[in-house]
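Participant: sharing a model that was predicted from the sequence below.
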Amino acid sequence: AHPGMTGILFDMPDVIEGAKLQIASSGVRDRCQLVSGNFFESVPAGVEAYILKHIIHDWDDDRVIAILKQCNQAMVDNGKVLVVEQVIPSGNDPFIGKLMDVNMLVMCPGGKERTAEEFRTLFAAAGFNVTKIVPIRGIVSVIEGIKATAI
């Protein structure tokens, strides 16, 4: 759909190794750079957007802020961070996504599903403003943030 678009797949070394065949067989190897690393230490610099899909819910608030700060420091001035996660409603009303919150508690100590307000708080602590939250399918949304200084 966007033949001129390029990207970087950034993940742990074993994931990158496993992705090589998939990237090559999908015909996008010439447009996708594979980079291994640890997002708590650094992320690829100078990019326009970071997409974090099902990453944030794995971590406690302090670690989430650390990840987002790495993105903020490395991105271009008018860059964006796009977080793809469930956004659960506040309060105690029943919601299917809250079941995943219990799973995260068991699978990833400190991890959890978050409300829109919790995302706004985390983004602000990392130097971002949430510009929009867009439901995309089912109970998953894209939370878009830009650098607070870009407003």
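Facilitator: Everything's here; your move. Numbers count the residues shown, from 1 in each chain.

Participant: okay, CA-based contacts and neighbour counts for the rest of this
Facilitator: Noted.

Participant: please report how far residue 83 lies from residue 40.
Facilitator: The gap separating residue 83 from residue 40 is 16 Å, by CA to CA, to the nearest Å.

Participant: what's the host helix or strand of residue 17 packed up against?
Facilitator: Taking DSSP states H and E as the criterion, residue 17 maps to helix 13-25. Of the remaining helices and strands, those touching helix 13-25 by 3 or more CA pairs under 8 Å, 6 or more residues apart in numbering; DSSP states H and E are strand 32-36.

Participant: in addition, the following structure is provided for comparison:
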Amino acid sequence: MAHCPVADRCTTVAGNFFHDVPSGADVYVLSHILHDWDDEECRTILRTCAAAMTTASRLLIVEAVLPDNDGTAHPARMLDLVMLAVLAGRERTLGEYQRILHPAGLRLQRVSSTGSSVSVLECVVV
């Protein structure tokens, strides 16, 4: 980080998102994390983040968001099969994300398309 132009504005901290994350940060980022885990483990990760967040904090989730219509082509559909075969995780629709966010104490505030196969889900504590 010493040679990074934003080193004076950010901190990188190691941790275990199943147990504890640093509290009071402005932004928390989970990039390509939730698709590795089943719904209950995702809720644990999300609860850990929510417990550390303030009302001003944001959680940014960077993941593929599958369309609700099963017939719609999406690049993440093949990855969904891989996730099911190799790990306990899977790709999710927007509705499925909302179903794991709410019980974890989080509310989906906005979804931003990136022009790629992933979107950014911006969440706040309830």
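Facilitator: Yep, it's here. Since the structure is predicted, the reported quantities are computational estimates derived from the model, not experimental observations.

Participant: coming back round to it: just how off-centre is the helix holding residue 17 of structure 1 within its chain?
Facilitator: 20 Å (CA atoms, centre = their mean, to the nearest Å).

Participant: okay, the angle between that helix and strand 32-36?
Facilitator: With axes from the mean of the first three to the mean of the last three CA atoms, to 10 degrees applied, the angle from helix 13-25 of structure 1 to strand 32-36 works out at 170 degrees.

Participant: quick one, strands of structure 1?
Facilitator: With strands called from DSSP state E, structure 1 shows them at 7-11, 32-36, 49-53, 80-86, 128-137, 140-147.

Participant: from what I see, residue 37 of structure 1 and residue 9 are in contact.
Facilitator: No: applying CA atoms under 8 Å, one finds residue 37 of structure 1 not in contact with residue 9, separated by 10.3 Å.

Participant: tell me which residue is most central in structure 1.
Facilitator: Geometric centre of structure 1, nearest residue: residue 52, 1.9 Å, by CA atoms, centre = their mean.

Participant: quick one: map that residue onto structure 2.
Facilitator: By TM-score structural alignment, residue 52 of structure 1 lines up with residue 30 in structure 2.

Participant: between residue 83 and residue 40 of structure 1, which one's more packed in?
Facilitator: residue 83 (21 against 15; other CA atoms under 10 Å).

Participant: is it true that the more buried one touches residue 146?
Facilitator: No: counting by CA under 8 Å, residue 83 of structure 1 stays clear of residue 146, with 11.5 Å between them.

Participant: who touches both of the two?
Facilitator: Counting by CA atoms under 8 Å, 6 or more residues apart in numbering, residue 83 of structure 1 and residue 146 have no common neighbour.

Participant: please consider this matter closed, and thank you.
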